[in-house]
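# With the input below, show me the fold.
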Amino acid sequence: MLDAPTSLLDAYPGASVQAIRTSPGCKAALEIARVGYARPGFGTARSAGHGDGFLLSVSLTGAQRVLYTPDLPCSTPLAPDEITIRRAGDPYRAELSSPFDFLYFRVAPESLYRLSDDLGVPNVQTLSCEPGTSDPVLARLGNALLPALADPAHADPLFVDQMALAAQVHMIQAYGAAIGPQADLAPARGGLAAWQEKLARDMLTADLHADVSISDVAQGCGLSRSYFIKAFRQTMGTTPHRWLLECRVEQAKLMLLQSDAPVSDVARDCGFSDQAHLTRVFASVVGAPPAAWRRQNRS
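Got it, this is the predicted structure:
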């Protein structure tokens, strides 16, 4: 978790600032902050620039803004879901006359390099987008994080990490420069792209105890729920739900072989609702109930 960043407090004096960051082990190292002002006539937001990396902001509502680039005023109103990208170290000045609600993602360069390598694409050197770009995918991911930003002390770090990973993979795909041929990230006809497949696997298996939302995974991949299920099935040969159950069965097999824990405990620790649920799924996948399979394979 994270205290409100000093740079945003300084840039938006008097605004409400909420902030959170991913856990140290998360592959997508992000600082996420919500900056809002509920009344008209905020005045000047100004920053001399701070640190390296990139700042992606999503306007959660419409806002009236006069942007100074570099010193000349230019009226650039923001529509809902509109994003802007700038280097964190670049100076920024804007006059804000209407209420606003911005969500900021601060992305470290090393995190981009690491995740690019993990996705199997050339290292991203920069992030950029055209003025007026609307990004409903990033806006939806950001909106999913609003409860965590409002109450960081009770936020689920795993969920924050999952949403951050989905957001950063989307950034690389949509706005990364030097990511190689677009075909590297494009999905096979009807299936998932390599980055979508990896992200889906990571999100589904991040916590085998949790009830993973297929809609959240689909959102992270930039797809509708129905299209994601069809694409996942074409790529993986089964549905996301069935694939997750099979992963849980593999974990159960390890526990059955390596411990003397009762089958009921194995069921609980591997994310099944009860022993009967594990037995039914285990038998359908393996061909024998868990207790019988344990006896056969430990003798």
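
# Going by C-alpha atoms from here, please, whenever you check contacts or count neighbours.
Noted.

# In contact with residue 244: list those residues for me.
Residue 244 sits next to 204, 205 when contact means C-alpha atoms under 8 Å, 6 or more residues apart in numbering.

# try residue 49
Counting by C-alpha under 8 Å, 6+ apart, residue 49 touches 88, 89, 90, 91, 92.

# From residue 217, how far off is the residue lying closest to residue 108 once chain neighbours are set aside?
Closest residue in space to residue 108, ignoring its immediate chain neighbours: residue 53 at 4.6 Å, by C-alpha to C-alpha, 6 or more residues apart in numbering. To residue 217, residue 53 is 26 Å away according to C-alpha to C-alpha, to the nearest Å.

# Compare neighbour counts for these two and give me the winner.
Neighbours were counted for residue 53 and for residue 217 using other C-alpha atoms under 10 Å; residue 217 has more, 26 against 18.

# can you tell me the helix or strand for the more buried one?
helix 214-220 (DSSP states H and E).

# Would you mind pulling up the elements that that helix packs against?
Applying 3 or more C-alpha pairs under 8 Å, 6 or more residues apart in numbering; DSSP states H and E, one finds that helix 214-220 contacts helix 136-144, helix 157-175, helix 194-205, helix 225-236.

# run this one through as well so I can compare:
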Amino acid sequence: MPHDFQNLMPAIALRTAHPPLPQAPGPVGVDPFGCTADRLSDDQALIGKDVQFYRKSSLGKRATQVEMPATDRGVLLGVSLRGGHRRRIFDGRHGRTHDFDNGAIYLRSLAVDYKADFCSDFDFMLVEISRTFIERVAIERGAATPELQPLAAHADPVLAHLAHAMVPLLQHPEQACQLFVDQLSLAIGAHLVHRYGHGTALPEDGGKSLRRLPPRSVERAKEMLAARFDGNLSVGEVADACQLSRSHFTRAFRESTGQTPHQWLIERRLERAYALLRDTDLPLAEVAVSCGFCDQSHFTRVFSRATGVTPGVWRRGAAG
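So this is what the prediction gives:
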């Protein structure tokens, strides 16, 4: 797995509380991707400014065909969340059949008309990415703006892992952390530019993009993160305060602290939780809210993952 993604992986299992991201309106008739509403068993969405995540599945409700006219919305990445899907994709009058294993992807420009016959049920994570976002990621990584290579039924373990990380957030949008969603979007964009950009090499720049943040910028970033303990803070806001691009800031913060911004914030929450559990008699539900978790259940999951014991067991051990 490329270096850029290795240190991001531990944060993916964590879910942090904040007010839900804006949701797409429920489909009426046919959705923006040509799927008929009554043929979908799952239809979930997290909508951002430049990157939008959807889960679309037809399990038990056979979808037979989709048609989508060209738009200027950017590119669409589809990641199959289970194996066994087959579809016939048409190019004019000619069609080609593709079999999608679990984790197989397709990638296409939304500026081209699309038509496909579905030969079986499907379960896909769709990531709609604006052209502006792709251009910005390419520039920040020192590459020319690429035309992304169209693909169908192509194995990509990195994108499969990132797509599966979004599943619980689409199921529980109230637990979606803006900081984490931003980081995941940047990881997906960087991987697409690096792996599928036509003729776009990403040469090493002598470590310039991975250099550490100046101490003043590190402290500024930490102050901003700590001040928004619920995690409802975007990478872009912190990066702007440090006068850096988002991807440069995320990499440089990790080089400086050994953690992504999201991981650093989780550790600070846990530190506050240790102090409250040890020094106060606050109920666990109040400790959870005071530390930026959405509820006691969420607090218990994160705490147990970090320590190996529940908050109640930890508190009894600290008192004894």
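
# Mean neighbour count and distance to residue 44 of structure 1 added to the helices and strands packed on helix 214-220 of structure 1, as CSV?
Output for these, formatted as CSV (neighbours: other C-alpha atoms under 10 Å; distance: least, C-alpha to C-alpha, whole Å):
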stretch, mean neighbour count, distance to residue 44 of structure 1
helix 136-144, 19, 24
helix 157-175, 22, 28
helix 194-205, 20, 39
helix 225-236, 19, 41
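
# need the ones you listed in TSV with distance to residue 254 of structure 1, can you?
Converted to TSV, those look like this (distance: least, C-alpha to C-alpha, whole Å):
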stretch	distance to residue 254 of structure 1
helix 136-144	34
helix 157-175	23
helix 194-205	16
helix 225-236	23
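
# for those helices, which one sits closest to residue 248 of structure 1?
Residue 248 of structure 1 lies closest to helix 194-205 among those, at 8.7 Å (C-alpha to C-alpha).

# Show me what that closest one packs onto, helices and strands only.
By 3+ C-alpha pairs under 8 Å, 6+ apart, helix 194-205 of structure 1 packs against helix 109-119, helix 157-175, helix 214-220, helix 240-258.

# distance between stretch 187-205 of structure 2 and the chain's centre?
Distance, stretch centre to chain centre, for stretch 187-205 of structure 2: 18 Å (C-alpha atoms, centre = their mean, to the nearest Å).

# tell me the contacts of the residue mapped onto residue 193 of structure 2 from structure 1?
Under the alignment (TM-score structural alignment), residue 193 of structure 2 pairs with residue 172 of structure 1. Contacts for residue 172 of structure 1 (C-alpha under 8 Å, 6+ apart) come out as 112, 116, 124, 127, 179.

# contacting residues around the corresponding residue of structure 1 for residue 104 of structure 2?
Residue 104 of structure 2 maps onto residue 82 in structure 1, with residues paired by TM-score structural alignment. Residue 82 of structure 1 sits next to 58, 59, 60, 132, 133, 134, 135 when contact means C-alpha under 8 Å, 6+ apart.

# ok, how many other residues are close to the residue lying closest to residue 82 of structure 1 once chain neighbours are set aside?
Counting by C-alpha to C-alpha, 6+ apart, residue 82 of structure 1 lies nearest to residue 134, which is 4.2 Å off, once chain neighbours are set aside. Residues near residue 134 of structure 1, counting by other C-alpha under 10 Å, number 19.

# Aligned counterpart of residue 134 of structure 1 in structure 2, please.
Residue 134 of structure 1 maps onto residue 155 in structure 2, by TM-score structural alignment.

# roughly how far apart are that match and residue 107 of structure 2?
Taking C-alpha to C-alpha as the measure, residue 155 of structure 2 falls 11 Å from residue 107 of structure 2.

# Next: residue 252 of structure 2.
From residue 252 of structure 2 across to residue 107 of structure 2, the span is 30 Å (C-alpha to C-alpha).

# can you check residue 296 of structure 2 too?
Separation of residue 296 of structure 2 from residue 107 of structure 2 (C-alpha to C-alpha) stands at 40 Å.

# on that earlier part again, what's the closest of the helices and strands packed on helix 214-220 of structure 1 to residue 242 of structure 1?
Here helix 225-236 is closest among these (C-alpha to C-alpha), at 9.8 Å.

# on contacts alone, who are the packing partners of that closest one?
Applying 3+ C-alpha pairs under 8 Å, 6+ apart, one finds that helix 225-236 of structure 1 makes contact with helix 214-220, helix 240-258.

# buried ones in stretch 110-126 of structure 1?
Buried positions in stretch 110-126 of structure 1, judged by neighbour count with 16 or more other C-alpha atoms under 10 Å: 111, 112, 113, 115, 116, 119, 121, 122, 123, 124, 126.

# And those, which two are furthest apart?
Taking C-alpha to C-alpha as the measure, the buried residues of stretch 110-126 of structure 1 span a maximum distance of 16.2 Å, between 119 and 126.

# re the thing from before, write a ChimeraX command that selects only the buried members of the contacts of residue 49 of structure 1.
Buried residues among the contacts of residue 49 of structure 1 (16+ other C-alpha under 10 Å), as a ChimeraX selection:
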select :88,92
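
# Residue 260 of structure 2: what's its closest spatial neighbour, skipping adjacent residues?
residue 254 (5.0 Å).

# My guess is the one you found contacts residue 248. True?
No: taking C-alpha atoms under 8 Å as the definition, residue 254 of structure 2 is not a contact partner of residue 248, at 10.0 Å.

# three-state assignment of the residue mapped onto residue 49 of structure 1 from structure 2?
The pairwise alignment with structure 2 assigns residue 49 of structure 1 to residue 70, based on TM-score structural alignment. Under DSSP: H, G, I helix; E, B strand; the rest coil, residue 70 of structure 2 falls in the coil class.

# what's the answer for residue 106 of structure 2, then?
strand.

# so what's the closest residue to it other than its chain neighbours up against?
Closest residue to residue 106 of structure 2 apart from its sequence neighbours, by C-alpha to C-alpha, 6+ apart: residue 152 at 4.2 Å. Residues near residue 152 of structure 2 by C-alpha under 8 Å, 6+ apart: 98, 104, 105, 106, 107.

# same question, residue 144 of structure 1
By C-alpha under 8 Å, 6+ apart, the residues touching residue 144 of structure 1 are residue 163.
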